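J.: take a look and give me a structure for this.
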Amino acid sequence: MKPFAYVRATSLQEAVTAYARHPRSRYLGGGTNLVDLMKHGVETPATLIDITRLPLNDIEQLPGGGLRIGATVPNSDLAAHPLVRTRYPALSQALLAGASGQLRNAATTGGNLLQRTRCPYFQDLSKPCNKREPGTGCGARDGVHRDLAVLGHSEHCVATHPSDMAVALAALDATVELYGDEEGPRSIAATDFHRLPGTHPEQDTVIRPGELITAVVLPPPAPDAVSLYRKARDRASYAFALASVAAVLELEDGHVRHVALAFGGLAHRPWRATTAEQLLTGARPTDEAVREAVDAELSRARPLRDNAFKVPLARNLARDALTTLVRAADVGPTAAPRP
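T.: Sure thing, here's the model as predicted:
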């Protein structure tokens, strides 16, 4: 690991000012991803700005019934919070499906959103990777890509975003709050926070240089809404998703009043399934309607040589999640579906 300077920030303004004053800075929260990348030589910051002492570790119930989650709230605390478990079960389930208990104790809300891909070409300095070093090429396209993208990828990058939490936040219509030295505070929808690779795969998100995530805000859930998160992986624990799905559903008189569906493990960002949502909204959620909606969404997939299995895997996950939620909504929101 290369030498670096260390700054402990005591306020938001101090943190963003330090970032502006120190070239090649990085914010340090739990460090569960950043420190690993520094050990591999993928990240080589000149200065680490410690934000763990900032007042960003509270979970606050908002007057309208929503929830504001500070950026340094540990993943384990967020997953176990009573309001998250009862009102936003998809989020709790997604967090518990990620990493190990020890890592969840250290990993933070903001850091989870900002974690980098686990594509082996990104993490190996001897391999070409446009995300790590723009212009060197994407070794994964014709190399080892079994775990990589089938949706939204480009010739420049086929990496997937690793977060489980981010997929649930996309389905729950969360908002990410940011603070920058020049811009001040601003908010952006979680569905717009992560980017598709296009010609600039090195840009994972729309966050501006020096901006700091301060919180994630969840809107109040509808009284009769049900949600869940499901994940398929190579082993039962401590593995990233081959495919995952977060779903939210509200029914009214046997018809879909609201549905939100997001896929993980399939793209460079959490994939909000807007085509499927549009087809299901207002319809009766029969098995046939669910099947047609999910198939229409996944018809956009462009699998590579070795990852075509992800398409039927995601299809089956989504169909099962939605039909499970339909049954739960018919019974009532207190009948929480199993993850």
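J.: could you use CA atoms for every contact and neighbour count after this?
T.: Noted.
J.: assign a three-state SS to residue 27, would you?
T.: Secondary structure, DSSP: H, G, I helix; E, B strand; the rest coil: residue 27 is strand.
J.: I'd guessed it sits against residue 50; true?
T.: Yes: counting by C-alpha atoms under 8 Å, residue 27 does reach residue 50; the two are 6.1 Å apart.
J.: now do the strands in this protein.
T.: When secondary structure is read from DSSP state E, the chain shows strands at 5-8, 25-28, 47-50, 59-61, 67-70, 175-180, 184-189, 212-218, 226-232, 243-252, 255-264, 271-272.
J.: list the helices and strands the last one packs on?
T.: When you say that, I think you mean strand 271-272. Secondary structure elements in contact with strand 271-272, counted by 3 or more C-alpha pairs under 8 Å, 6 or more residues apart in numbering; DSSP states H and E, are helix 165-171, strand 255-264.
J.: how about a cut-off of 6 Å?
T.: In this structure, strand 271-272 packs against strand 255-264, with contacts taken as 3 or more C-alpha pairs under 6 Å, 6 or more residues apart in numbering; DSSP states H and E.
J.: so for residue 27 and residue 50, which sits in the more crowded spot?
T.: The residue with the greater number of neighbours, taking residue 27 and residue 50 and applying other C-alpha atoms under 10 Å, is residue 27; the counts read 26 against 19.
J.: so that one makes contact with residue 47?
T.: No: with contact defined as C-alpha atoms under 6 Å, residue 27 and residue 47 do not form a contacting pair (8.6 Å).
J.: any idea which of the strands of the chain is most buried?
T.: For the strands of the chain, average neighbour numbers computed from mean count of other C-alpha atoms under 10 Å are highest in strand 226-232, which has a mean of 27.
J.: before we compare anything, build this one as well:
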Amino acid sequence: MSHRGEPDPATEAFLTHRNLLFTVAYEMLGMAADAEDVLQETWLRWAGVDLDTVRDQRAYLVKITTRQALTRLRTLGRRKESYVGPWLPEPLLTAPDVAEDIELADSLSMAMLLVLETLGPTERAVFVLREVFDLGYDEIAEAVDKTSPAVRQIAHRARSHVAARRPREAVARAETLAVFEAFQRAIQTGDLQGLVDILAPGVVALSDGGGIKQAMPRPIVGADKVANLFALLLDTVGAELSVEPAQINGSPGLFLRLDGVLDMVVAVRIDEGLVTGLYSVRNPEKLSHVQRETAVSRRAAPGRPSPPPLR
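T.: The predicted model follows:
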């Protein structure tokens, strides 16, 4: 802090880009807790930088964040090898306006984050920085310690890889909300046939309990099987269960509470008027961040214009 109580230039620059940096780290890692750790490490390194040597503060901060996230991503990969049951990203409670940024919401979705899991660490970093944040190849090359031509080749491979696996294009928001409301209503009323009617024939349900809470050991595929699964859940917990809508990773989702305590977060994927994916997170270690809204962004914070680059 300055002697007048105002943020010093380094702090001001970090705060200006904090939400963007968190989003970079989260999309690379799929874990909010790890993304927060990366931000802390980024700040510690940024605080020691001579700002007079920094030409572009945003690019410099993204470079630090990317390198720290790459290191953390390799550690996270080792943790996943011993993870009990299916692994899902840590869900985020996001503001309603995140859904209005279609590209950001799509990149944050559970479905897309699972596709990104199939990329190698450097490929994932390059894809996120190029496709989501629209960084130039030279900036990305600096961040991942590669040459610009090499980054172009990596970006091309990653783009092709993701295109072959990515979810379908998002439908209009009004249509998505209508389908989601029908899904929520069917869950709340126990309307099994109504649930089957809005599930795609090939709907996939995934569940993450982390070995702490009971969860499905493998994906459940098919409208009838998924509907029966939710029917069994509702019959088991009965009146103790409450269901409330929430914005999860920029898309509609549900909070399921048992006796007022958050037990499960369900992210919903909707394509062409039907529910095509259900991602249920029960691991309590992944439910701490979702209890408060997390700010995500592809740009500098509103009201905090980025300081002009120093020489």
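J.: now the TM-score, please.
T.: Structural agreement between the overlaid chains, expressed as a TM-score with TM-score structural alignment, normalised by the length of the second structure, amounts to 0.26; 136 aligned residues with a C-alpha RMSD of 6.7 Å.
J.: quick check: residue 150 of the second structure is in a helix.
T.: Yes: according to three-state DSSP, the state of residue 150 of the second structure is that of a helix.
J.: quick one: residues contacting it.
T.: Residue 150 of the second structure sits next to no residue when contact means C-alpha atoms under 6 Å, 6 or more residues apart in numbering.
J.: how close does it sit to residue 124 of the second structure?
T.: When distance is defined by C-alpha to C-alpha, to the nearest Å, residue 150 of the second structure is 14 Å away from residue 124 of the second structure.
J.: show residues contacting the top helix by length along the second structure.
T.: The residue-count maximum for a helix in the second structure (DSSP state H) belongs to helix 57-81. By C-alpha under 6 Å, 6+ apart, the surrounding residues in contact with helix 57-81 of the second structure are 25, 29, 38, 42, 143.
J.: farthest pair within the residues you listed?
T.: Set against one another by C-alpha to C-alpha, the contacts of helix 57-81 of the second structure have their most distant pair in 29 and 143, with a gap of 16.0 Å.
J.: neighbour-wise, which of those two wins?
T.: residue 29 (28 against 22).
J.: find the nearest non-adjacent residue to that one, please.
T.: In space, and not counting its chain neighbours, residue 29 of the second structure is closest to residue 73: 5.9 Å by C-alpha to C-alpha, 6 or more residues apart in numbering.
J.: counting neighbours, what do you get for the one you found?
T.: By the measure other C-alpha under 10 Å, the count of residues near residue 73 of the second structure is 24.
J.: was I right about residue 198 of the second structure contacting residue 277?
T.: No: Residue 198 of the second structure is beyond contact range of residue 277, at 11.5 Å (criterion: C-alpha under 6 Å).
J.: just the strands in the stretch 151-300 of the second structure please.
T.: Using DSSP state E, counting those that start in this stretch, the strands found in the stretch 151-300 of the second structure span residues 199-208, 220-221, 241-248, 251-258, 261-271, 274-281.
J.: between those strands, which gets nearest to residue 18 of the second structure?
T.: The nearest among the strands of the stretch 151-300 of the second structure, by C-alpha to C-alpha, is strand 241-248 at 20.3 Å.
J.: report the inter-axis angle for the closest one versus strand 261-271.
T.: The directions of strand 241-248 of the second structure and strand 261-271 differ by 50 degrees, with axes from the mean of the first three to the mean of the last three C-alpha atoms, to 10 degrees as the criterion.
J.: what residues of strand 241-248 of the second structure count as buried?
T.: Buried residues in strand 241-248 of the second structure, defined by neighbour count with 16 or more other C-alpha atoms under 10 Å: 241-243, 246-248.
J.: residue 255 of the second structure: which of those residues is nearest?
T.: residue 243 (5.8 Å).
J.: count the neighbours of the residue nearest to the closest one when sequence neighbours are not counted for me.
T.: Counting by C-alpha to C-alpha, 6+ apart, the nearest residue to residue 243 of the second structure once its immediate chain neighbours are dropped is residue 256, at 4.8 Å. As a burial measure, residue 256 of the second structure scores 20 neighbours (other C-alpha under 10 Å).
J.: how about residue 256 of the second structure, what does it touch?
T.: When contacts are counted by C-alpha under 6 Å, 6+ apart, residue 256 of the second structure is found next to 242-243, 263-264.
J.: list the contacts of stretch 82-92 of the first structure.
T.: Applying C-alpha under 6 Å, 6+ apart, the set of residues contacting stretch 82-92 of the first structure from outside is 79, 168, 227-229.
J.: now do that stretch: distance from first to last residue.
T.: Between the opening and closing residues of stretch 82-92 of the first structure we find a distance of 10 Å, counting by C-alpha to C-alpha.
J.: in it, what's buried?
T.: Applying a neighbour-count criterion of 16+ other C-alpha under 10 Å, the buried positions in stretch 82-92 of the first structure are 83-85, 87-92.
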